[in-house]
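Enquirer: Dropping the sequence and predicted coords here.
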Amino acid sequence: MALIKPVKGIEPQFGDNCYLSENAVIVGDVVMGNDCSVWFHAVIRGDVNAIRMGNKVNVQDGAIIHCTYLKAPTTIGNNVSIGHRAIVHGCTLHDNVLVGMGAIVMDHAVVEENVLIAAGAVVLENSRLEAGHIYAGVPAKKIKAISPETFKDTIERIANNYVMYAGWFKE
């Protein structure tokens, strides 16, 4: 069973049909929507500020979601995939976002809908990533636009796959 721990009397809250791996850690002021999954060695720390997650969010192996004390909560929309070993810290991710493996999104960054952040990219503090684009590099730069239909298909497919994968572990 995942480590689920209250901090300062506030317990994490989970929507319906969520999967939490045995060694995931979820603490404090975390509210998760429906059909979310938190995978092996992932950490979601709502100890110093609030973390709000929509529906069909998957937090893959070794990823970290955190925030900054009194300054930067973390808000994550629907159909968001947080890749293996990514760090999402004190920022806002709108709907249909993919944060690639090992990418970092820093405080007060705003990632609009239908954005793909490439593996290893670093989204600097206070950045705004425009909807419908791929961003890559250190620091992350806009690489190219992709049609909203293509993004929706890609992002939704990954989010739906993680709901399916979670079902395998619930059997």
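Expert: Done, it's in.
Enquirer: alpha carbons only for contacts and neighbour counts from here, please
Expert: OK.
Enquirer: now the residue nearest in space to the middle of the chain: how far from Glu11?
Expert: Nearest to the geometric centre of the chain sits Ile82, at 4.2 Å (C-alpha atoms, centre = their mean). According to C-alpha to C-alpha, to the nearest Å, Ile82 and Glu11 sit 22 Å apart.
Enquirer: and if you look at Thr150?
Expert: Separation of Thr150 from Glu11 (C-alpha to C-alpha) stands at 38 Å.
Enquirer: Please identify which of those two sits among more neighbours.
Expert: Glu11 (18 against 12; other C-alpha atoms under 10 Å).
Enquirer: show me what contacts that one?
Expert: Residues in contact with Glu11 (C-alpha atoms under 8 Å, 6 or more residues apart in numbering) are Ile4, Lys5, Val27, Gly28, Asp29, Val30.
Enquirer: got another, please set it beside the one above:
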Amino acid sequence: MTSRNPERPGVNIIPIHGKTPKIHDTAFIAPGCTIIGDVEIGAGSSIWYNCVLRADVFTIRIGERTNVQDGSVLHCDPPRPGDPDGCPLVIGDDVLIGHMAMVHGCTIHDRGFVGLGAIVMNKAVIGSDAMLAAGAMLTERKVMGERELWAGRPAVKLRDLPEPAIAGMRIGVAHYAENAKHHAKAVAAALG
């Protein structure tokens, strides 16, 4: 199944339960991605090759200039008895999510970072300018403060991040925003 939108060739956009993904015109969605249900993706964001964003039971919200790198899986959990708020997935602006990450029903504040292959579980929170290291697992309801580095399985705080690390993450955001423009042109030429 491919998108009915010719501007997004090779992307599976699937409405379910009366909800259709809302994707800003300036967002780059790479071929091979599947985006399902109540998903919103903000301006200048990029979802890279073979990601799955499945909002079939609740909501996924992604801010502006955020990137979700290749092979990542994003999901959420619905409200239930004893948990009327459920576990929406809320991702802010300028967030970096590394390749093959699993991000589920959590909150990632602006400029948060999720490393390669990391797992973020329900109701966990990653603060602004905070970094979850590659391969780490942030378990349910754990809260990372602003500018903190956490690592391990389960993840624990290692230290506060110095200014050069924060600057490096911001450079990464700018790189992905620019690189997404190049890929959008390349995909249009190859599949157009």
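Expert: Structure's in. What do you need? Predicted model only: the values in this text are computed from it and were never measured.
Enquirer: Any idea what the TM-score is?
Expert: The TM-score (TM-score structural alignment, normalised by the length of structure 1) is 0.95; 170 aligned residues with a C-alpha RMSD of 1.1 Å.
Enquirer: Just the buried residues out of the contacts of Glu11 of structure 1, in PyMOL syntax.
Expert: Typed into PyMOL, the line below selects the buried ones among the contacts of Glu11 of structure 1, using 16 or more other C-alpha atoms under 10 Å:
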select buried, resi 4+5+27+28+29+30
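Enquirer: Just the ones in strands from the contacts of Glu11 of structure 1, please.
Expert: Of the positions in the contacts of Glu11 of structure 1, Ile4, Lys5, Val27, Gly28, Asp29, Val30 sit in strands, assigned by DSSP state E.
Enquirer: Verify the contact between the third one and Asp47 for me.
Expert: What it means is Val27 of structure 1. Yes - using C-alpha atoms under 8 Å, Val27 of structure 1 is in contact with Asp47, at 6.4 Å.
Enquirer: Check the contact lists of those two and give me the overlap.
Expert: The contact sets of Val27 of structure 1 and Asp47 overlap at Val7 (C-alpha under 8 Å, 6+ apart).
Enquirer: Can you tell me the residue that sits opposite Ala24 of structure 1 in structure 2?
Expert: In structure 2, the residue matched to Ala24 of structure 1 (TM-score structural alignment) is Cys33.
Enquirer: wait, what's in contact with its match?
Expert: Gly10, Val11, Asn12, Ile47, Trp48, Tyr49, Asn50, Cys51, Val52.
Enquirer: One more: Met121 of structure 2?
Expert: Val103, His104, Gly105, Cys106, Met137, Leu138, Thr139, Glu140, Arg141.
Enquirer: Please repeat the previous calculation with a cut-off of 7 Å.
Expert: The neighbours of Met121 of structure 2, taking C-alpha atoms under 7 Å, 6 or more residues apart in numbering as the test, are Val103, His104, Gly105, Cys106, Leu138, Thr139, Glu140.
Enquirer: Brilliant, that's me finished.
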